[in-house]
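Student: A predicted structure for the sequence below; I have some questions about it.
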Amino acid sequence: MKDRLGALKAVQSEEEHEDVAAAMEASQSQFMEEFFEQVEEIRGSIDLIASNVEEVKKKHSAILSNPVNDPKTKEELDELMAEIKKTANKVRGKLKLIENSIEHDESGGMTSADLRIRKTQQATLSRKFVEVMTDYNKTQTDYRERCKGRIQRQLDIAGKKVGDEDLEEMIESGNPGVFTQGIITDTQQAKQTLADIEARHNDIMRLESSIRELHDMFMDMAMLVESQGEMVDRIEYNVEHAKEFVDRAVADTKKAVQYQSKARRKKIFCLIVAIVLLALLIGGIILYFVMNFAVMPHGLPEVNEGHESSSSVSRNETNDVNSSRHQINKTLNKTPKN
């Protein structure tokens, strides 16, 4: 009874263990499902930033190509920049949460395949995010240089010669009044030139403010990607080599199929040759027996003739003996009896 009770407890304990393992597996599976949903959401946000950056480039070109100030285009540009900033902050926050979760699991000694997948995804998304933000930062810097060049040309038109270093100091001062000193604005053209200079200067000020706002976030993510660079490069290296191995395996498989096909053809050829040789051998044997049996009937008469000759000789000898015996008997009969 005790043994049966112990066995029942062991079975119950094993079932409980299996239930716990199944529950943990289901929980982990659900966690990874939610993680991949989050990854897709982050990837979508990064793609949205990239799309908005392209729109910003178009707005920059439209503003610089327009000889007059266009408030509507600038308003649309400001909205795009605000949207990029908002989305970038959301992406950064989500990537940081994933990073903290990974660090927490690593500190607990976890080394599962799921953890490696999460690290790879986080590193890939971080690199993509930094690439998009680098493009955005370059777009802003290029626009600043183009605005600066536009101010330089307008000052030249107004008759005010300013060197590159002096112009940079005037821009950094943040005071648009420095551009109007010494410029006569008694003509409409002069007033338009001055308005354009002030507009470009304001654009530069907004750009620098935007760049400063994103600088800390950009540097934080750039440092993260740099620290993960070795791991990402190793992943890319393994992926590239895996592709090479797959291609090589496909090529080897094709060669093996070709060799197998050639070997099969050789086997078929050898089999045909063997069948032909066997057929020739059997044909030769059959022909041999046919020829021998065809010759034997012609030899039989000779044998019979010999047999008949022997019989005739025997009969002649018998007759001679009988004749001799008959002569002896006749002689005996003629002799007188005493």
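Tutor: On my side now, so go ahead. The model shown is predicted, which means the values in this text are computed figures rather than measured ones.
Student: CA atoms for contacts and neighbours, from now on please.
Tutor: Noted.
Student: After the helix or strand containing M133, which helix or strand is next?
Tutor: According to DSSP states H and E, M133 maps onto helix 113-157. Counting by DSSP H and E, the next helix or strand C-terminal to helix 113-157 is helix 164-173.
Student: How far off centre is that next one?
Tutor: Offset of helix 164-173 from its chain centre (C-alpha atoms, centre = their mean, to the nearest Å): 53 Å.
Student: do stretch 314-327 as well
Tutor: 117 Å.
Student: Show me which positions of that stretch end up buried.
Tutor: By neighbour count on 16 or more other C-alpha atoms under 10 Å, the buried set for stretch 314-327 is empty.
Student: name the helices or strands packed onto the helix holding M133?
Tutor: Counting contacts by 3 or more C-alpha pairs under 8 Å, 6 or more residues apart in numbering; DSSP states H and E, helix 113-157 packs against helix 2-65, helix 71-107, helix 188-334.
Student: Nearest to R144, out of these?
Tutor: helix 188-334 (5.6 Å; C-alpha to C-alpha).
Student: Could you check the angle that closest one makes with helix 2-65?
Tutor: 130 degrees (axes from the mean of the first three to the mean of the last three C-alpha atoms, to 10 degrees).
Student: Against that first model, consider the following:
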Amino acid sequence: MRDRLLELQQRVKEAELSKEENGHVEPSSQGEEVAIKQQAVIFEKEPIVESILNDVQRIQDEINELEEDIMKFSQQQKTLVSTMRRFSVIKKENNITRDIKIRAEHIHKRLEAMSKEVKQTGADNGLTSTVTRIQHTQHIMLFKQFQKAMSQYNGTLVGKQEKCKQFIIRQLEVAGKEVREEEVDEMMVQGKWEVFNENIINEVKITKSQLSEIEQRHKELMNLESQMRDLRELFLEIYMQVELQGDQVNNIEANVIHTQDYIQQSNEKFKLAVRYKKQHPCKVMCCCCFPCCK
């Protein structure tokens, strides 16, 4: 028995062209007309997926730009010198961190809005629908990328904070004053130099330039503490969402791996079928009148 699917499709196209030319629809084809209308509704929904993917692309572009700025900021902190930097440089750095914070909050709000859209799409089209699964998967991947970028930024701030503390400790040790790291932490929290000694300048031989550098590092520490306080709430929200979505991300990765396995198995079966077809050409014909089928 030969495959007549192509012939059937050709006949359908010819029938549709004939109907358009005659300008009327036969009564016997009312059922087919309903089916065609139903398919048209499905095609009208395709722009929804396109709109979702466009929104995903815009958010991903914003996250990529944020990642680039965080990477540049991290590279700048690796070249942190042990001398006092100019106030203009520090002010420029503060503007960068403020800009990163504003953009991170904006991206986080967009991801939250997208999460609500996923729930609404699931309620309208079903949790197992293609649109819902596409939107849900894209949201998880975007959030994972955003979480990775913010973790890197947080690590950079913590590293810079540690460098500033170590610089203060070294400068005081050079001046003849041994200071523990806990005392530096207390100084950073209280913002008072008296935690070391009320007469620290008179007690140790410290120059004005050394004191100026230490004070500058202290200001940087206080500024860093303020930045980390501003980001703490955002980090907590990200952490909570990571905990909630961790299992979902693992399930998606597992499904992707299983899908790849299924594709590999299907390819192998197709190869076997093609090989079997070439080796047994007579068995493709299903008519019992042929002697080769007996």
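Tutor: Done, it's in. Quick caveat: nothing in here was measured; it's all calculated off a predicted structure.
Student: if we can go back for a sec, may I see the helices and strands packed on helix 113-157 of structure 1 organised as JSON lines, with distance to F129 of structure 1 added?
Tutor: Shown next, in JSON lines, are these (distance: least, C-alpha to C-alpha, whole Å):
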{"stretch": "helix 2-65", "distance to F129 of structure 1": "6"}
{"stretch": "helix 71-107", "distance to F129 of structure 1": "8"}
{"stretch": "helix 188-334", "distance to F129 of structure 1": "8"}
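Student: wait, which of those is closest to Q122 of structure 1?
Tutor: helix 71-107 (6.7 Å).
Student: mean distance, that closest one to its aligned residues in structure 2?
Tutor: Compared with structure 2 after the fit, helix 71-107 of structure 1 shows a mean deviation of 1.7 Å (mean C-alpha distance after the TM-score superposition for structure 1).
Student: Remind me what that helix packs against, helices and strands.
Tutor: Here helix 71-107 of structure 1 touches helix 2-65, helix 113-157, helix 188-334, going by 3+ C-alpha pairs under 8 Å, 6+ apart.
Student: any chance of those helices in a markdown table, with distance to T73 of structure 1 too?
Tutor: Output for these, formatted as a markdown table (distance: least, C-alpha to C-alpha, whole Å):
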| stretch | distance to T73 of structure 1 |
| --- | --- |
| helix 2-65 | 7 |
| helix 113-157 | 15 |
| helix 188-334 | 12 |
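Student: G182 of structure 1 is nearest to which of those helices?
Tutor: helix 113-157 (10.5 Å).
Student: so where is that closest one in structure 2?
Tutor: Counting by TM-score structural alignment, helix 113-157 of structure 1 lines up with residues 130-174 of structure 2.
Student: can you check stretch 227-237 of structure 1 too?
Tutor: Aligned by TM-score structural alignment, stretch 227-237 of structure 1 falls on residues 244-254 of structure 2.
Student: can you list the residues that contact that stretch?
Tutor: Here stretch 244-254 of structure 2 makes contact (C-alpha atoms under 8 Å, 6 or more residues apart in numbering) with 137, 140-141.
Student: now, which of those sits nearest E44 of structure 2?
Tutor: T137 (22.5 Å).
Student: Burial check on that closest one, number of neighbours?
Tutor: A total of 14 residues lie near T137 of structure 2 under the criterion other C-alpha atoms under 10 Å.
Student: which residue packs closest to it, ignoring adjacent ones?
Tutor: I252 (7.5 Å; C-alpha to C-alpha, 6 or more residues apart in numbering).
Student: From H258 of structure 2, how far off is that neighbour?
Tutor: 10 Å (C-alpha to C-alpha, to the nearest Å).
Student: Give me the distance between L281 of structure 1 and L95 of structure 1.
Tutor: Distance from L281 of structure 1 to L95 of structure 1, by C-alpha to C-alpha: 84 Å.
Student: S310 of structure 1 too?
Tutor: 126 Å.
Student: if we can go back for a sec, point out the most buried one among the helices and strands packed on helix 71-107 of structure 1.
Tutor: With neighbours taken as mean count of other C-alpha atoms under 10 Å, these reach their highest mean count in helix 113-157, at a mean of 18.
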